[in-house]
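J.: Turn this into a structure:
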Amino acid sequence: MNLQIQPSFSLVCRFAAVAVLGFCVNATAQMRPETVAAGLENPWGVAFLPGGRFVVTERPGRLRLIGADGKIGAPIAGLPPIATGGQGGLLDVLADSGFEKNRTLYFCFSEPDAGGSANSTALARANLSADGTKLEDLKIIFSQQPKVASRNHFGCRIVEARDGTLFLTLGDRFSRKEDAQKLDNHLGKIVRIGKDSAVPKDNPFVGKAGALPEIWSYGHRNGQGATLAPDGRLWMTEHGPQGGDEINIPQAGRNYGWPVITYGENYGGGKIGDGITAKDGMEQPLHYWVPSIAPSGMAFLTSDRYGAGWKGNLFVGSLKFGYLDRIELKGGKVVAEHKLLAEGRARIRDVKQGPDGLLYVLTDEADGKLLRLRPN
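T.: Sure thing, here's the model as predicted:
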């Protein structure tokens, strides 16, 4: 895979007054945020519904409908048991591409075991009732194995591919990072399944002894952002340890190196794995950040709503530093990054392009907000 690495500290700044840590600042002139809804408790994922409505997850275990007027509804009934705490809870949500006909939602969450001592990431499908108050016909269509006694590294971004299959990012659960290199488990993987839970026949490890057939790619740490590029390929962000956050374009059957290779180091210092950044048979990231920005949701802008220079850009939320990163791409490389919304220093958990062509972001706070980014 011929990918080009472009670390953040060597970027070229454009349309900006000052470069700080390789990023462009004062780059918000083409947009202004407006609050669609406030008072959300640690919102994690947002999906768009017909009529200008939204459905939003709150990590403590609530799913809420938000009206076009910004009014937040009561928690939607019918969720399965959820293991909350730490990084776990109710995480991403996705509206089916045929939602107007089938009212189907997909959501991923931390699924407890029978005794409540261990958990794993699970993906569920359900239909939203006609009045929007409850989930119906709930089915768990994927459950990460094994379950682990951990409150960290759930991954949990959902993407619907153009062929209708579903991608789900899965974390290494922090304490089990070595399992990311093994194909007999789902830790540190991306999986691909059908909407009915069936394994697609063209998955790369179907029929291979010792490998779970749901696996699409492996050697990942904790993917908390994922989206389809305009050409239909899956892109993802994943958290490194202390440094080494990455953007990857996961391809079928490829090994993305964690924890053998990384541009980060142990918390407090010290090498991880082999203490190297490259090895035969392991993919290089398209881009990495040192220091870590804790990247979360990501989206490509395909509309013309923000004027010249923004269409085709990639947008990534930073949890650590509290800004939205506008990333320019050219020839398969990252050529510039611009900090947006940096003044508020709010943790950006999710970013999506809406049906109106505008960008929407969620701030992961005790008083979290759904923001619409208006063009100036």
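J.: switch to C-alpha atoms for all contacts and neighbour counts from now on
T.: Will do.
J.: From Phe109, how far out is the residue lying closest to His239 once chain neighbours are set aside?
T.: In this structure, His239 finds its nearest non-sequential neighbour in Asp245, 4.6 Å apart by CA to CA, 6 or more residues apart in numbering. For Asp245, the distance to Phe109 under the criterion CA to CA, to the nearest Å works out to 23 Å.
J.: Check Glu100 too.
T.: Glu100 sits at a distance of 24 Å from Phe109 (criterion: CA to CA).
J.: Counting neighbours, go ahead and name the busier of Asp245 and Phe109.
T.: When Asp245 and Phe109 are compared for neighbours, Phe109 comes out ahead with 30 against 27, by other CA atoms under 10 Å.
J.: Skipping adjacent residues, who's closest to the more buried one in space?
T.: If the residues on either side of it in the chain are set aside, Phe109 comes closest to Leu90, at 4.5 Å by CA to CA, 6+ apart.
J.: thinking Asp350 is in contact with Pro295, fair?
T.: No: with contact defined as CA atoms under 8 Å, Asp350 does not count as touching Pro295 (9.6 Å).
J.: which residues are in contact with both of these two?
T.: 225, 317 (CA atoms under 8 Å, 6 or more residues apart in numbering).
J.: how much space between the residue most central in space within the chain and Asp356?
T.: When CA atoms, centre = their mean is applied to the chain, the residue found nearest the centroid is Gly225 (1.9 Å). Going from Gly225 to Asp356 by CA to CA gives 22 Å.
J.: Now the second one, please; I'll put the structures next to each other:
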Amino acid sequence: MKRLSIWLAAPLLAGLAHADYRLETVAEGLEHPWSLAFLPDGGMLVTERPGRLRLVDADGALREAPVAGVPEVFAEAQAGLFEVMLAPDFADSGLLYLSYAYGDITANNTCLGRARFNGEGLSGGEVLFCASPAKRGAAHYGGRMALLPDDTLVLTLGDGFDYREQAQNAGNHLGSLVRLSLDGRVPDDNPFLGDDRARPELYSIGHRNVQGIVYDDQRDELLINEHGPRGGDELNRIQPGANYGWPLTTHGVDYTGARITPFRELPAFTPPLLHWTPSIAPSGMALYRGDAFPDWQGDLFVSALAGQQVRRLIRDEGRVVDQQVLFEELGARIRDVRVGPDGYLYLLTDHADGALIRVVPAS
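T.: From the prediction side, this is the model:
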């Protein structure tokens, strides 16, 4: 294991108390790593966007050969292999979930699959859900997952970039969250059931590109972050059946500087808890419940690509009261942030030669 020689007190916003930490490089040579899952034996699984699943052993060694049995993915620009998530009964069943882009440049979208992992490879792979319609291009897939306490799964989806108006169309899956049972069936209490004009899998609509999702079991809240255009990145609390407004409301503007809409909020839509303008490009998100950093207890951590940082969202009774910028010293796009079973934070840097980094107390 290589150790970065960085010791510091993190830069602060609003005079917050210093949080001392040390950064350790666990694994290097990962090609655009996207997601991370912790195995019961102390190892880790890491997805690489080009379509590989990599195993980091409990001793921190990155296995040279990728895990066999991963489904074929469409890998181009933002498309590829996205999230890996263990089933709740993984220790007994070996089941895990993968989200990924399928198809080709002319017709593709986000897919959800399930397979068994035996410590070496995947077997028994099955497709549980594919978003529709298939779209042209290679942008805005979402791809994050979260488990809810009722044994259902929420998958985030993007608007396909060129199809943003479809985020207001409940007749497709673009720009939405979908909720599924663990075997891919539609739960019988999904909020759009009974509406013949809507897809039964839908859980919420009006999103742009959701790449961070967290369920807070202590507050029974599902929280997401999503990319805005130029400005208007959002943190949202999800209510079943709610519409979050994109592209009819946003705090951002188009990449050309043109106005997308004159409205930042409208009564018909659920407003964000907060927005980042200018954009930080939020990617992953984690809720801290650990012992290694007591001052971080209950706070949210949002990794950022364009911002090249992690934003700590300090919460009081679930309300964000301040923010702290962390890990800018890496000078890297940070794709994901996770809380490990050991209470440490883990980061994935989004580069062709990306790394898995562990954040531990300085002393």
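J.: Counterpart of the residue nearest to Phe109 of the first structure over in the second structure?
T.: Taking TM-score structural alignment for the superposition, Leu90 of the first structure sits opposite Leu81 in the second structure.
J.: what does Glu337 of the first structure give?
T.: So, by TM-score structural alignment, Glu337 of the first structure is matched to Gln323.
J.: After alignment, which residue of the second structure pairs with Ala47 of the first structure?
T.: In the second structure, the residue equivalent to Ala47 of the first structure is Ala37, according to TM-score structural alignment.
J.: And for Tyr267 of the first structure?
T.: Alignment note (TM-score structural alignment): Tyr267 of the first structure maps to Tyr255 of the second structure.
J.: show me the contacts for the residue nearest to its match when sequence neighbours are not counted.
T.: On the basis of CA to CA, 6+ apart, the spatially nearest residue to Tyr255 of the second structure that is not a chain neighbour turns out to be Arg230, at 5.6 Å. For Arg230 of the second structure, the residues meeting the contact criterion (CA under 8 Å, 6+ apart) are 252-255, 257, 277-279.
J.: again with Ala47 of the first structure
T.: Contact partners of Ala47 of the first structure, counting by CA under 8 Å, 6+ apart, are 54-56, 93-95.
J.: Name the nearest of those relative to Asn127 of the first structure.
T.: For those, the minimum distance to Asn127 of the first structure (CA to CA) is 9.8 Å, reached by Ala95.
J.: Pretty sure the closest one sits against Phe48.
T.: Yes: judged on CA under 8 Å, Ala95 of the first structure makes contact with Phe48 at a distance of 6.9 Å.
J.: residue boundaries of the helices in the first structure?
T.: Defined through DSSP state H, the helices belonging to the first structure, from first to last, are 99-102.
J.: which residues touch stretch 47-58 of the second structure?
T.: Judged by CA under 8 Å, 6+ apart, the contacts made with stretch 47-58 of the second structure from elsewhere in the structure are 27, 30-36, 41-46, 62-63, 65-68, 70, 72-73, 75-76, 79-84.
J.: so it aligns onto which residues of the first structure?
T.: Matched against the first structure by TM-score structural alignment, stretch 47-58 of the second structure falls on residues 57-68.
J.: now the end-to-end length of the matching stretch.
T.: Note: stretch 57-68 of the first structure ends 17 Å apart using CA to CA.
J.: Would you mark the buried spots in it?
T.: Taking 16 or more other CA atoms under 10 Å as the basis for neighbour counts, the residues of stretch 57-68 of the first structure that come out buried are 57-67.
J.: which of those sit farthest apart?
T.: When those are compared pair by pair using CA to CA, the two farthest from each other are Pro60 and Gly67, 21.0 Å apart.
J.: Including distance to Pro200 of the first structure, could the buried residues of stretch 57-68 of the first structure go into JSON lines?
T.: Below are the buried residues of stretch 57-68 of the first structure laid out as JSON lines (distance: CA to CA, whole Å):
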{"residue": "Thr57", "distance to Pro200 of the first structure": "28"}
{"residue": "Glu58", "distance to Pro200 of the first structure": "31"}
{"residue": "Arg59", "distance to Pro200 of the first structure": "30"}
{"residue": "Pro60", "distance to Pro200 of the first structure": "33"}
{"residue": "Gly61", "distance to Pro200 of the first structure": "30"}
{"residue": "Arg62", "distance to Pro200 of the first structure": "31"}
{"residue": "Leu63", "distance to Pro200 of the first structure": "29"}
{"residue": "Arg64", "distance to Pro200 of the first structure": "32"}
{"residue": "Leu65", "distance to Pro200 of the first structure": "32"}
{"residue": "Ile66", "distance to Pro200 of the first structure": "34"}
{"residue": "Gly67", "distance to Pro200 of the first structure": "36"}
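J.: Which single one of the residues you listed is nearest to Val260 of the first structure?
T.: Scanning the buried residues of stretch 57-68 of the first structure for proximity to Val260 of the first structure, where the rule is CA to CA, the winner is Arg59, at 31.0 Å.
J.: now the strands: where do they sit in the stretch 151-300 of the first structure?
T.: For the stretch 151-300 of the first structure, applying DSSP state E, counting those that start in this stretch gives strands covering 158-160, 166-170, 189-193, 215-218, 223-228, 234-238, 245-248, 287-289, 295-300.
J.: Onto which residues of the second structure does the fourth one map?
T.: Just to be clear, that refers to strand 215-218 of the first structure. Under the alignment (TM-score structural alignment), strand 215-218 of the first structure falls on residues 202-205 in the second structure.
J.: which residues are in contact with the matching stretch?
T.: 167-168, 170, 173, 175-179, 190-192, 238-245.
J.: So which of the strands of the stretch 151-300 of the first structure is nearest Lys333 of the first structure?
T.: Across the strands of the stretch 151-300 of the first structure, the minimum distance to Lys333 of the first structure, taken as CA to CA, is reached by strand 287-289, at 7.9 Å.
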